[in-house]
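Enquirer: return atomic coordinates for the entry below.
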Amino acid sequence: MAPLPSPLLADQFAPRCEFGRTDHVVVDADPVSTYQAVHDLDLSDLHGFLVNAAVGLRELPERWRSRGTRRQRTRLTINDLAAGSDWVVLGEQPGQELVFGAIGKVWQPIVKWVPIEARDFSDFSEPGYAKVVCSISALPYGQRRTIVTAEMRVVLTDPHAWLSFRRYWRISTPFVGIIGRAILRTVKNSAEKGGVR
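Expert: Sure, this is the predicted structure:
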């Protein structure tokens, strides 16, 4: 009898997913090198016309409010999330899975984020918010390759938030997919350039 698969760390923070998206890529590098590429990923350094368009559209209301000045992008690796970001690292299974998240009214043009500590994330239940959980995992795929999964799960704290998010999700889903695939592409390129094959 085959052993049961390990539970995902993301299940601790979003066991029931009301909205979500999952993307995968097979990487021609070993799991250790690939997971290092996940850990080194700079979220502010994703490239491509569609990525720039997706991020630019999301930032338009904030730029308009601040009279068109564009925020200077800084480095944003997993280790940098705690320093001045609205996102928090929720947990890690070293060498296997990283989970980070944020809580906010993401459907508003300028998002109202809730400052939160990882230990308080699961218990947060104030009405009117979306709890966004993102997971990036790297697992062995055969003997020499790795499958990397980027998953987003969204849990809403009340029915009104659910309705607001559903309208937002219909519009934003293609852009979420663009960014998710860019993350996987960046991890793949980084791991395959530096990994052991």
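Enquirer: every contact and neighbour count from this point should use C-alpha atoms.
Expert: Noted.
Enquirer: which element is Ala29 on?
Expert: For Ala29, there is no enclosing helix or strand under DSSP states H and E.
Enquirer: what's around it, how many residues?
Expert: Ala29 is flanked by 26 other residues according to other Cα atoms under 10 Å.
Enquirer: next one: Ala130
Expert: Using other Cα under 10 Å, the number of residues around Ala130 comes to 25.
Enquirer: am I right that it is in contact with Arg153?
Expert: No - using Cα atoms under 8 Å as the test, Ala130 is too far from Arg153 to be in contact (10.0 Å).
Enquirer: report the central residue of the chain.
Expert: Most central in the chain under Cα atoms, centre = their mean is Cys134, positioned 3.7 Å from the mean C-alpha point.
Enquirer: quickly find the element holding that residue.
Expert: Applying DSSP H and E as the criterion places Cys134 in strand 130-141.
Enquirer: which strands and helices sit next to that strand?
Expert: Packing partners of strand 130-141 (3 or more Cα pairs under 8 Å, 6 or more residues apart in numbering; DSSP states H and E): helix 10-13, helix 31-40, strand 97-104, strand 145-156.
Enquirer: buried residues, whichever helix or strand comes after the second one. List them.
Expert: Looking back up the chat, that one is helix 31-40. Counting by DSSP H and E, the next helix or strand C-terminal to helix 31-40 is helix 49-65. Within helix 49-65, the residues that count as buried by 16 or more other Cα atoms under 10 Å are Val51, Ala54, Val55, Arg58, Pro61, Glu62.
Enquirer: here is the second sequence; please produce its structure so I can put it next to the first one:
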Amino acid sequence: MRLDYYLPQYNFVERHSITVNSTPEKVFEAFWQLDMAESKIIKTLLKIRGTYGLIFPGKSNKQSSLGLSIKDMIDKSGFILLEEMKNKEVVMGFVGRFWRPSGGIDRSVKAEDFVGFNKNGYCKSAWNFYIEQELGDKLRLPTETRILCCGGSAKILFSLYWAVIRPFSGWIRLEMLRIIKKTGANEFN
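Expert: A predicted model of the protein is given here:
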């Protein structure tokens, strides 16, 4: 996994996976077409966190046809596309002080800066979606989120934040996988 290159050491991790009856091409396409607005759970959790407008600036919480795509996250929210291996893996990252109400995302960090970033008081997170071929037409689609805390104070503050947010973060990932499966499997049939 290319995730190992971008964040080989980390303090916190969250892993989820789903099995999909499809092809790597269809699942990869479903990943890029993923619209998290399909999930009331994801929209609600983002609103509760209070970061909806910060993650997706210019999109009102009251709009009925919101687009919450991976591309939106990369283009507008401070997520960095670190690497894309077509039909295999996508690795994204972001840097910030995630425990702050705004998420404290540092939008100045670029892909080429990510591996070497080590600013005290910040965390960096790398997140992937990876396609593994199983028997026949079955694919396993794991996603893994890793967080590295830069300095003791960041680790303490993030651990308090993570104790509260982790179940909801995992719920969002599971919802994303469910939507990808639904879209990728439907396109396969």
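Enquirer: wait, which of the helices and strands packed on strand 130-141 of structure 1 is closest to Ala83 of structure 1?
Expert: strand 97-104 (13.6 Å; Cα to Cα).
Enquirer: how big's the offset between that closest one and structure 2?
Expert: Taking mean Cα distance after the TM-score superposition for structure 1, the mean distance separating strand 97-104 of structure 1 from the aligned residues in structure 2 is 0.6 Å.
Enquirer: and that strand, which stretch of structure 2?
Expert: Matched against structure 2 by TM-score structural alignment, strand 97-104 of structure 1 falls on residues 89-96.
Enquirer: which outside residues touch that stretch?
Expert: Outside stretch 89-96 of structure 2, the residues that touch it by Cα atoms under 8 Å, 6 or more residues apart in numbering are 1-3, 78-84, 103-107, 109, 114, 122-131.
Enquirer: same thing with stretch 73-91 of structure 1?
Expert: Here stretch 73-91 of structure 1 makes contact (Cα under 8 Å, 6+ apart) with 9, 39-45, 98-102, 113-119, 121.
Enquirer: who does the lengthiest helix in structure 2 touch, helix- and strand-wise?
Expert: Once structure 2 is assigned using DSSP state H, the helix that runs over the most residues is helix 152-188. The helices and strands touching helix 152-188 of structure 2, judged by 3+ Cα pairs under 8 Å, 6+ apart, are strand 12-21, helix 24-33, helix 40-49, strand 122-130, strand 138-150.
Enquirer: chain center to the first one: distance?
Expert: Relative to the centre of its chain, strand 12-21 of structure 2 is centred 12 Å away, using Cα atoms, centre = their mean, to the nearest Å.
Enquirer: ok so, going back, mean per-residue distance, the longest helix of structure 2 to structure 1?
Expert: Looks like 0.5 Å for helix 152-188 of structure 2 (mean Cα distance after the TM-score superposition for structure 1).
Enquirer: buried ones in that helix?
Expert: Quick answer for helix 152-188 of structure 2 (16+ other Cα under 10 Å): 154-155, 157-159, 162, 165, 168-185.
Enquirer: what's the matching residue for Leu139 of structure 1 over in structure 2?
Expert: The pairwise alignment with structure 2 assigns Leu139 of structure 1 to Glu132, based on TM-score structural alignment.
Enquirer: surely its match and Thr143 touch.
Expert: No - judged on Cα under 8 Å, Glu132 of structure 2 makes no contact with Thr143 at a distance of 11.1 Å.
Enquirer: which one of the two has more residues nearby?
Expert: In terms of neighbours (other Cα under 10 Å), Thr143 is the more surrounded of Glu132 of structure 2 and Thr143; the figures are 22 against 15.
Enquirer: contacting residues for the more buried one?
Expert: Arg15, His16, Ser17, Trp127, Asn128, Phe129, Tyr130, Arg173.
Enquirer: farthest from the middle of structure 2: give me that residue.
Expert: Distance-from-mean max, structure 2, by Cα atoms, centre = their mean: Gly136 at 28.1 Å.
Enquirer: out of the helices and strands packed on helix 152-188 of structure 2, deepest packed?
Expert: Mean neighbour count (mean count of other Cα atoms under 10 Å) peaks for strand 122-130 among those, with a mean of 24.
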